[in-house]
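Asker: take a look and give me a structure for this.
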Amino acid sequence: MSQELFTINNLWMMVATILVFIMHLGFAALEAGLTRAKNTVNILFKNTVIPALGILTYAFIGFNLMYPGDAFEGGFFGLAGLGLDLPDGWDTSEYDEGYTFFTDFIFQAMFAATAATIVSGAVAERIKLGPFLFFSLLYVGVCYPIVGMWKWGGGFLDTLSTPFYDFAGSTIVHSVGGWGAVIGAYLLGPRLGKYKDGKMNAIPGHNLPLATFGVFLLWFGWFGFNGGSVLSASPGEVSLVFVTTAIAASAGAFGALFASYAKFKAYDITMVLNGVLAGLVSITAGADQMAVWESAVIGFVGGILVVFGVVMFDKIKIDDPVGAISVHLVCGIWGTLAVGIFGDLAGTGQFISQLIGILSIGVFCVAFSFIVFFALKKTIGIRVPEAEELEGLDINEHGMHAYPDFATKE
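Answerer: Next up is the predicted model:
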């Protein structure tokens, strides 16, 4: 590879890294907008600390857990060592076809923190900050890199007779976060007043413009999330991924629009916003494998699924203030299965491999999340006291209001 092409590839990977980093601002805005004003500082605090936590843990252990080297090929677990140990030729094509060691690390580190950010939204408005950050430390530092290694690090899912396929992480990133989210929300219990006398009471978010801004930031960043996963600046491949990503997101918006209107007889902006995200999550596993029409179908179905996912979780009284479980878990599973149904890899063998990947990662993440959350619940507790929840986490956990001019004066 020429030095010029190597530089171009490396530059595109760094641009993609910046786009994925911007997604954390999108998550912060979306989660803050879809929750109540009295918990805004708490949401913003978590979404500021999680990327920092993710980058640090990924540097010291996560990266070498996820990419332990050829000695652990086909396995379940391996550790290349602690910290970033520079390989020979780290700054040349001797390390990789298209980018440097540091670019490889920082791009992957941006993905690592996303899983815990997904959990943040589902447990919002009633979880203690300290236990949540401790869970995030373990989830980002240990759980995510281990299941990531199973595919992207050359583990057993990559050595199946028909290898499991997850291009940019419908399962490895999004459903990993979704499994943690559903266990956290279940063990926490619903917010006060959410379910009364067998009925579900809507608790509307306080700032829909902010939530909309967050979704567009996420959509924008997703071009780096999927486009960077090409792992080069290959014109044809990156262009295809950009198109399939945009098509699926757009179709997801309409899938959610039609499904929510049929269900609620109203044009619900929150459902359409989650429909966009549903389309994005759904296409992420196979964005490089799909034709335009297949991307539209996958995104549209994702948009429908997210609406009925929200309804289903409400029926079983798992309270998810932002719809993160439906978006990231339900649509992450759908998008991963879609690789075996549509696109260049479609077939029975691929579909079975996709199922194996979904189930094995799901079992591990559920077990890991349950053990950590349950241990915290039985020791230091994971839920704030009732009085603090009613008054708001901002003033009780942080000693400040996000909107002091509008706060109730004593």
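Asker: alpha carbons only for contacts and neighbour counts from here, please
Answerer: Fine.
Asker: number of nearby residues for the residue nearest to residue 22 when sequence neighbours are not counted?
Answerer: Nearest residue to residue 22, sequence neighbours excluded (C-alpha to C-alpha, 6 or more residues apart in numbering): residue 221, at 6.0 Å. Neighbour count for residue 221, taken as other C-alpha atoms under 10 Å: 23.
Asker: one more: residue 135?
Answerer: 20.
Asker: pretty sure it is touching residue 372, no?
Answerer: Yes - using C-alpha atoms under 8 Å, residue 135 is in contact with residue 372, at 6.6 Å.
Asker: the stretch 1-150 of the chain: helices as residue ranges?
Answerer: For the stretch 1-150 of the chain, the helices defined by DSSP state H, counting those that start in this stretch occupy 3-33, 40-57, 63-66, 101-122, 129-138, 144-151.
Asker: reformat the ones you listed as CSV; add distance to residue 166.
Answerer: As requested, these are exported to CSV (distance: least, C-alpha to C-alpha, whole Å):
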stretch, distance to residue 166
helix 3-33, 17
helix 40-57, 21
helix 63-66, 15
helix 101-122, 14
helix 129-138, 23
helix 144-151, 8
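Asker: closest to residue 241 out of these?
Answerer: Closest approach to residue 241 among the helices of the stretch 1-150 of the chain (C-alpha to C-alpha): helix 3-33, 12.7 Å.
Asker: hang on, the earlier thing: am I right that the residue nearest to residue 22 sits in a helix?
Answerer: Yes - per DSSP: H, G, I helix; E, B strand; the rest coil, residue 221 lies within a helix segment.
Asker: how about this one, so we can line them up?
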Amino acid sequence: MDQIQQLTSGLDTIWVVLTAAMILLMEGGFALLEAGFVRQKNAVSIIMKVFVDISFGALIFYFFGFALMYGKDIGGILGTTGFFMGGDLSHIALTISHDTYWLFQCAFVIAVISIVSGAVAERINFRAYILYTIAMTGLIYPIAGHWVWGVGGWLGKLGMVDFAGSAVIHGLGGFSALAAAIIIGPRIGKFSADGKANIVPPSNLPLASVGAFILWFGWFGFNSGSTLSATNTSIGHIAVTTMLSAAAGCAACILFTMMRYRKADPPMVINGALAGLVGITAGCAFVSDAAAICIGAICGIAMVYATEMLEARQIDDPVGAFPVHGISGSIGTLAVGLCAKPDAIREGTAGLFYGGGFHLLGVQALGLVTVCAWGFFITWVFLKLIKLIVPLRVSRDEELIGLDVGSHGVPAYSQEEGFLDLQHLKNNQ
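Answerer: Have a look, this model is predicted:
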């Protein structure tokens, strides 16, 4: 029996490490996606923020984020043990080591901050972004995560279900991104004096597309890896629902934008696939294939409407972080309460459409509102505090020249004229 347990533990460890690596590879997807969506003069700034996400995010989550999220519970609110991965973590009963579990969860926390990065692209001060990254990875996300996933978390006790993070990662990240975009304000020239949104063309849609494909690939690690077990028989079903929802979100966007704009809109189509992936993340293990298709299609169409809604309200979200993650994450979280198959979550539970009543849906709605409100308002508070230390936004000159040269002193491409513009500006000061 000991040999069987040892073999199982070894297989689970390999599985979790490999899927964690797949999720970390998604940072390459975020980098390419966002660099392709923004203007050429801001591509390097995107890459630099991704390096901040990975480096500062991993260190801060190791120092105290993991402890607040998964340490021994106090009042259902936060953890109190496991700082620097030391102390008592015996309550975490897994077949893998705590180090392995930390690595997997570290990949998640890095993804959360990367969501916010896109919403403030092309105008956030780099130092302010570092400070916000510390706040998100060390406090904002770990506390919300403890409520749902931590042993003793109050939302988890109520029965909230979020298999791989439609609410905890994407809802939280999306609404945090919305708050950040509102506070920092739109890019110069995004909106005209009469409030009309001006088109800011993406610099490289093929690059953004490759980023989306990498994210799509990594999502199989995101969802299937959340089993934390290489021998879990639901892995195949999770992968299928993930694929179907993404395909449905993408297809729905192609057809919907063809009807609405008379042409298939490439940025919308890219985000449509991502919206489908976000939407299925909460229920990928619990819903049927048909439900996954419906969830993806609904998320894809809702994302288009949400993008238009932001522009109508003069909120500038360059990569669509809130429509993709905030809206689709909300839909996916509620979909569990509607579409969860009988006994798929635990014995005696089912979604509303399967005769389970309103209980699960009500818990999902409560958890969703709580997590998203936490992300929005605590981000608002932290950004206001950060503003007292460093400027949130770059200067007008830096923004016009581009953050690559203005903030980092180097253009993305050697022929870029922004570098010469900077030299001219310095000579005239």
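Asker: and the TM-score between them?
Answerer: The TM-score (TM-score structural alignment, normalised by the length of the first structure) is 0.95; 402 aligned residues with a C-alpha RMSD of 1.6 Å.
Asker: hmm, back to that, looking at the helices of the stretch 1-150 of the first structure, which is closest to residue 355 of the first structure?
Answerer: Here helix 144-151 is closest among these (C-alpha to C-alpha), at 13.6 Å.
Asker: now do the counterpart of residue 236 of the second structure in the first structure against residue 392 of the first structure, distance only.
Answerer: Aligning on TM-score structural alignment places residue 236 of the second structure opposite residue 239 in the first structure. Applying C-alpha to C-alpha, to the nearest Å, one obtains 46 Å for the distance of residue 239 of the first structure from residue 392 of the first structure.
Asker: so for the two, which residue has more residues nearby?
Answerer: residue 392 (23 against 14).
Asker: what's the more buried one aligned with over in the second structure?
Answerer: Aligned against the second structure by TM-score structural alignment, residue 392 of the first structure finds its counterpart in residue 402.
Asker: quick check: closest non-adjacent residue to that match.
Answerer: In space, residue 402 of the second structure is closest to residue 41, 4.8 Å off (C-alpha to C-alpha, 6+ apart).
Asker: hmm, back to that, where's the match of residue 236 of the second structure, which helix or strand?
Answerer: Using DSSP states H and E, residue 239 of the first structure maps to helix 235-264.
Asker: for that helix, the distance to its chain's centre please.
Answerer: On the basis of C-alpha atoms, centre = their mean, to the nearest Å, helix 235-264 of the first structure is displaced by 17 Å from the centre of the chain it belongs to.
Asker: what is it packed up against?
Answerer: helix 208-227, helix 269-284, helix 292-315 (3 or more C-alpha pairs under 8 Å, 6 or more residues apart in numbering; DSSP states H and E).
Asker: quick one: it to the second structure mean distance?
Answerer: In the superposition against the second structure, helix 235-264 of the first structure averages 1.1 Å from its aligned positions (mean C-alpha distance after the TM-score superposition for the first structure).
Asker: show me which residues of that helix are buried.
Answerer: Buried residues in helix 235-264 of the first structure, counted by 16 or more other C-alpha atoms under 10 Å: 237-238, 240-260.
Asker: now do stretch 229-236 of the first structure
Answerer: Neighbour counts over stretch 229-236 of the first structure (16+ other C-alpha under 10 Å) mark 229, 230, 231, 232, 233 as buried.
Asker: check stretch 377-388 of the first structure too.
Answerer: For stretch 377-388 of the first structure, by 16+ other C-alpha under 10 Å, it's 381, 382, 383, 384.
Asker: swap in stretch 191-205 of the first structure?
Answerer: Under 16+ other C-alpha under 10 Å, the buried positions of stretch 191-205 of the first structure are 191, 194, 195, 205.
Asker: looking at these, spot the one nearest residue 182 of the first structure.
Answerer: Within those, the smallest distance to residue 182 of the first structure is 14.3 Å, found for residue 191 (C-alpha to C-alpha).
Asker: show me the contacts for the counterpart of the closest one in the second structure.
Answerer: Mapped onto the second structure by TM-score structural alignment, residue 191 of the first structure lines up with residue 187. Shown in contact with residue 187 of the second structure (C-alpha atoms under 8 Å, 6 or more residues apart in numbering): 122, 123, 316.
Asker: rewinding a little: residue 147 of the first structure: which of the buried residues of stretch 377-388 of the first structure is nearest?
Answerer: Using C-alpha to C-alpha, these come closest to residue 147 of the first structure at residue 382, 25.2 Å.
Asker: tell me which residue of the second structure matches up with the closest one.
Answerer: Per TM-score structural alignment, the equivalent position to residue 382 of the first structure in the second structure is residue 392.
Asker: isn't its match up against residue 180?
Answerer: No - Residue 392 of the second structure is beyond contact range of residue 180, at 9.8 Å (criterion: C-alpha under 8 Å).
Asker: between the two, which contacts overlap?
Answerer: Here residue 392 of the second structure and residue 180 share the contacting residues residue 383, scored by C-alpha under 8 Å, 6+ apart.
Asker: so whichever residue in the first structure pairs up with residue 57 of the second structure versus residue 108 of the first structure, what's the distance?
Answerer: For residue 57 of the second structure, the aligned residue in the first structure is residue 54 (criterion: TM-score structural alignment). The gap separating residue 54 of the first structure from residue 108 of the first structure is 10 Å, by C-alpha to C-alpha.
Asker: out of those two, which sits in the busier spot?
Answerer: residue 54 (26 against 20).
Asker: OK, contacts around that one?
Answerer: Remark: with contacts taken as C-alpha under 8 Å, 6+ apart, residue 54 of the first structure is in contact with 109, 110, 112, 113, 137, 140, 141.
Asker: next: residue 104 of the second structure.
Answerer: Counting by C-alpha under 8 Å, 6+ apart, residue 104 of the second structure touches 16, 17, 19, 20.
Asker: please point out which of the contacts of residue 187 of the second structure the first structure shares.
Answerer: Using both residues aligned by TM-score structural alignment, their matches' C-alpha atoms under 8 Å, the first structure keeps these contacts from the contacts of residue 187 of the second structure: 122, 123, 316.
Asker: nearest residue to the last one other than its sequence neighbours?
Answerer: Distance criterion C-alpha to C-alpha, 6+ apart; nearest residue to residue 316 of the second structure, sequence neighbours excluded, is residue 186 at 4.7 Å.
Asker: can you tell me how far the residue nearest in space to the middle of the first structure is from residue 233 of the first structure?
Answerer: Nearest to the mean C-alpha position of the first structure, by C-alpha atoms, centre = their mean, lies residue 174 at 3.8 Å. Separation of residue 174 of the first structure from residue 233 of the first structure (C-alpha to C-alpha): 24 Å.
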